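Peer 1: Take this sequence and fold it.
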Amino acid sequence: MNGRHMVAAVTIAVMALLTGCAGIPTSGPLGVSTTVPTQGPDGSLSFSAASPRDGMTPEEIIEGFYKAGVDTNDDYKTAREYLTTEFAGTWNPAAKATVYDADPAVVSNVEEGSYGVSVEVSSTVDDSGIRAVLPDRSSQLLTFQLTQVNGQWRISQAPDGVLIEAGNFESLFSPHTLYFYDSTFQYAVPDVRWFANKQGLAATVISAMLEGAAPHLNNAVFSAFPPGATLAQPSVPVESGEARVDFDATVFADASDLRRKHMRQQLELTLSSLDNVSSVVMTVDQQAVDLGAADPEFKAAQVNASVPNTQIAVADKALVYFQGNGYTAIGNIPDVSAYNPVDPAMSPVGTRYAFLSGDRKRLVTVDDAGTVRVAITGTNFTQPSVDYLGWTWTVNHNGGAHVIAVPSDTALDGEARDISAEWLDGAEVTSFRVSRDGARVVVAATIDGEAGIYIAGLIRDSAGVPRGVQTPVKLQLSQHLTRAVWERDDSIIAWNPDTEEPVAPVRATIDGKSEEFSPLLGLTNVSAGAGDRRNIYAENPEGIYVRSGNSWRKLEGQATGLAYPG
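Peer 2: Down below sits the predicted model:
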């Protein structure tokens, strides 16, 4: 399967807007509540929708139904009043949220008793809380069947889910971070979902976590809970900040005390986004699960783990450390000037380094003992990235895009190896950077002529040996950007280098938000890393700059290719 087919498998197909659509001839556009929302003490909005009136036309019933989709009270009781009794019992509002920008339009009587509503969609949220931000002017066609019940029109068939105006979306839905583990259980890996702000949120969040990670992280992250684990009850009571999560006894049947500790920690991390939860107790038949004695093997998983504050760079054809406003030489490394080094990298753990030769045809590694070796030769390598397990990553463009991983110990794990990433077949990759947790990668690539930023899981075996790159999720950004680095475990910074024009880097978070930085003339490189007081640096032909507020301040130090560890 080629790259464009693999990416298409995770792209939501949408229908073109129908011509000849007429706006619904009632006050207010379809799906927009005309009631005044109530604002809660936390700033969130709640809506109270109107029930159907006698004599409403089919178009008005459709409009009223989707207006009522913003009213979550009593499991969407008001929205169900627009449905036939039979359909009201089967309609599932949690199946999908369709978020739109432009006013929907209706096509009357597409077939006998059938109506179509065309919606310009900005994003969707599925029943697992996975949000997909769509390209501009994407659209979907929703079809309704209506029938008369005691002389009044009611909806007998409609798509599951609700329709939400974009301006109301973040009042009705909130992002919540589910957490999973990397292959070593040392790091907590975030998986952001969006859920409706309604009663039972704790159970909704936990149920989504138990179902497993999002597709782009499948087999790259791990849950402490066994496959098929579910809540014993459909609710999770929270009293005085304590969430009591009840499971069937089979969930713990084969779980060691260490695994049970990892289970509780995963629940605590996942529920940490809820303001009313401060602690978690796992129960079976309402009795607390025994976690056993303290275990020295249990370590708290690192969340948004910091990288060292010292960066690597190149100065006078040598690898150097850059910190603050200047650089220092790296000891115990022989002269590498013959390689004309560019695009350096270093491991977040230990003292391993990597760089490319000036012609970008050789990937050179430096081990903890200072031994320099050419790990692989090829064409137009991407800047290397070194993960915390010691693997050095790059992409070789010799005969296509090939993901390459070089182990820290070639005597034990062999030489450089190709890592499966079918979706990159035929692509031009310009960035390939591994996250601090080692479970994900941010990729800047041009696929079928279109530049994009992607996040994908790194599939490893139980020993941490890389086996593949998962099919990605694409970040929907307003610009076509060709470089990217991690900033935190939930955000990246992307840019399009240009030595002659102003360049405005963009911070993008995995919950779908983005922020444009102030531009810097001639920007070529950005260096960012997770942790407190980790500055963001940029380079242009004039030198090095540090981000201060939303502006750039020039530094005196001179070096190139700045990169935080990773």
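
Peer 1: C-alpha from now on. contacts and neighbour counts both.
Peer 2: Will do.

Peer 1: Count the residues that sit near Gln152.
Peer 2: Neighbours of Gln152 under the rule other Cα atoms under 10 Å: 16.

Peer 1: before we move on, what about Arg53?
Peer 2: For Arg53, using other Cα under 10 Å, the count is 12.

Peer 1: For the comparison step, fold the sequence that follows:
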Amino acid sequence: MPVTGDVKAVDASQPGDSQVQVYAVAPRDGATPNEVVDGFLESMTSDDSDFRTTRQYLTKEASSGWKPSALTTVLAKAPNRSDRPVHDSDRGTDEVSYTLTGEKVATVDDQNAYQPLAPSDYSSTLHLVREKGPDGKEWRIDMVPDGLVLGQSDFKRLYRSVNKFYFATGRTEAQSTLVADPVYIRNRTDPATGMDTVTQAVRSLLRGPTDWLRPVVASRFPPGTGLRKGVTSLTPDDSNVLKVPLDKKADGTGQRTCRMMASQVLFTLRDLTSARVEQVELQRSDGSALCVLGADQAEEYAPDGSSGGPDSQYFVDSKGHVERIPGSTRGSGEPEPVAGPFGSGSLQVSAVGVARDEQTAAVLSQHGDALYVSSIAADGELPVPAVTSKAGRARDRLTAPSWDGRGDLWVADRDPGNSRLLRLAGGMGKPQEVTVPSLDGGRITALRLSSDGVRIALLLTREDGTASLKIGRIERKGPQGKEQVSVVDLRQAAPQLADVTAMSWSGGSRLVVVGKEQGGVQQVRYVQADGSTPSSGVLPGVNQVLAIAAADDEQLPLMADTVGDGIVKLLPGDNWQTVLKEGSALVYPG
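Peer 2: Next up, the predicted model:
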């Protein structure tokens, strides 16, 4: 304990050391109702197996019925209890009630799915009775809501975000690609199941995708497959090989399907263990090997949808032509014009979107009223516009285009009189209008497609001019080539930001966002696709960002368009550095 030195304020919301275990304290003999409630709330933040100590604050009947894993409610701060209890008028002094209050910001359901919420008032009631115990009457809680109630700092200490992976539906087996499905699991042993972190992740994977993503992905594990009974710990051996014992449901699985199952496990655990899992062995119920898959063999299912090499950066130069910075230079190389009509010629462009194979690009005309698509790998003539907008003002015309991992091109027309979202299958042909049934009065002013092709990030601008970030699920119905496409089930991706001005996907389940909190200054931060914010989400400040660009490969630099400093880049662990004083609309493929 220090006895000298300055006194410093400590932010109680800072995440604690994830290696520190917290043990609950049982209620003392003769504990007052205040002490019982406070002890119960504190014990919910512990690592106690099956919440055994937490249950000691409940009556026997309430303990047997309480389901702590049903729902986790996340509050901005730890819950407040009312200062004084309310006495039950019919039972005199033997029954009291307390009100718990706070600001609710998120929930985590029994599928481990995180749901961000616009901050709202939270209120619930705990009812206590004096019941006979071995040493006389003791106060205990006899009515308690299912689930846990935690402040944000405790939630971040106890839980971690994990991406589990499933295969996108509606694609041939040769095109099979994995899609990240983010969930939250306990940092260490889960009190409810007794499972370590790796086992929790595998168990969650086997239970199937979360409800929001389920309509567009599928697992290769046979329905109902689980871990062999009694398995609570999965640990890679000295050779970083992880053996996963499955139950009888998986015994008859063929080799091709089994290898796809193993790839789901490998990618789910990729960032979860201190040493990377190099090989997964799935086992039958009798312990024999079902199949074995190495990390290098799983790359054919890689979820990033990349072209296989480092992505180049593309931007519009001062003459309105498209130039490329070679990907191998990590943003430091000399720009060079692309081939074809966009790299030279009479057309001046204002924005560019490059297909993920880096063979084709789509550009907007100088005033944003026409979209052109052409090769950037071979010379050719300027094609006729693929899409046009009739809006009177440039800001009401077409958005910057974006390509998904399937090779489809997306653009939105912001025309107030004919607002629409359009998709060009394969980047060619007649644009198809995509239905978006739940815009809630907002208008699409920017869009970005995820590499897996099943999610779209939309900036929706309200009548007051502020914009919010929503993520929608892309559903396709009908035969390939004639499918009907819609964007459904929009959900908030950055509810903590009152105004979002730019965004880009950064990997399979993360976005980088430029925006402001209510009354705050502009900031650049990461958000997860489920709307949660990682502990290290806020990035170094940079002045007046107009646009942001990130690659599928998270090791490539983050790039930004700024007022005054031109195009700047940010490498991991570094500060922003100027790349080009002149140039705009920089993008990575996609």
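
Peer 1: Got a TM-score for the pair?
Peer 2: Once the chains are laid over each other, their TM-score by TM-score structural alignment, normalised by the length of structure 1 reads 0.80; 519 aligned residues with a Cα RMSD of 3.6 Å.

Peer 1: now for the lengthiest strand in structure 2, which elements pack on it?
Peer 2: Determined from DSSP state E, the single longest strand within structure 2 is strand 114-133. Applying 3 or more Cα pairs under 8 Å, 6 or more residues apart in numbering; DSSP states H and E, we find strand 114-133 of structure 2 packed against strand 95-109, strand 136-143.

Peer 1: who's in contact with the residue sitting nearest the centre point of structure 1?
Peer 2: The centre of structure 1 sits closest to Ile510, judged by Cα atoms, centre = their mean, with a distance of 3.4 Å. If a contact means Cα atoms under 8 Å, 6 or more residues apart in numbering, then Ile510 of structure 1 has Val192, Leu475, Asp490, Ser491 as its contacts.

Peer 1: swap in Arg406 of structure 2?
Peer 2: Contacts of Arg406 of structure 2 (Cα under 8 Å, 6+ apart): Gly426, Asp452, Gly453.

Peer 1: what residue of structure 1 takes the place of it?
Peer 2: By TM-score structural alignment, Arg406 of structure 2 lines up with Leu389 in structure 1.

Peer 1: To which secondary structure element is Thr177 of structure 1 assigned?
Peer 2: strand 173-181 (DSSP states H and E).

Peer 1: Quick one: list the elements packing against that strand.
Peer 2: Here strand 173-181 of structure 1 touches strand 188-196, helix 201-211, helix 257-271, going by 3+ Cα pairs under 8 Å, 6+ apart.

Peer 1: Mean distance of the helix or strand that the second one is followed by to its aligned residues in structure 2, please.
Peer 2: Helices and strands here follow DSSP H and E; after helix 201-211 of structure 1, the next one along the chain is strand 238-239. Its matched residues in structure 2 lie on average 3.9 Å from strand 238-239 of structure 1 after superposition (mean Cα distance after the TM-score superposition for structure 1).

Peer 1: about what we covered before: can you tell me which of the contacts of Ile510 of structure 1 end up in strands?
Peer 2: Val192, Leu475, Ser491.

Peer 1: separation between the last one and His216 of structure 1?
Peer 2: Put plainly, it is Ser491 of structure 1. Relative to His216 of structure 1, Ser491 of structure 1 is positioned 16 Å away (Cα to Cα, to the nearest Å).

Peer 1: of the two, who's got more company?
Peer 2: Per other Cα under 10 Å, whichever of Ser491 of structure 1 and His216 has more neighbours is His216, with 22 against 19.

Peer 1: The more buried one contacts Val473, doesn't it?
Peer 2: Yes: in terms of Cα atoms under 8 Å, His216 of structure 1 counts as a neighbour of Val473; the distance is 6.0 Å.

Peer 1: shared neighbours, those two?
Peer 2: Joint contacts of His216 of structure 1 and Val473 (Cα under 8 Å, 6+ apart) are Ile455, Ala456.

Peer 1: mean offset of the strand holding Thr177 of structure 1 relative to structure 2 (after superposition)
Peer 2: Strand 173-181 of structure 1 sits 2.0 Å off on average (mean Cα distance after the TM-score superposition for structure 1).

Peer 1: matching residues in structure 2 for that strand?
Peer 2: Residue span in structure 2 matched to strand 173-181 of structure 1, by TM-score structural alignment: 159-167.

Peer 1: if we can go back for a sec, between the contacts of Ile510 of structure 1, which sits nearest Leu424 of structure 1?
Peer 2: Leu475 (15.9 Å; Cα to Cα).

Peer 1: Let me see the contact set for the closest one.
Peer 2: Counting by Cα under 8 Å, 6+ apart, the residues that Leu475 of structure 1 touches are Val133, Gly452, Ile453, Tyr454, Ile455, Ala508, Ile510, Gly512.
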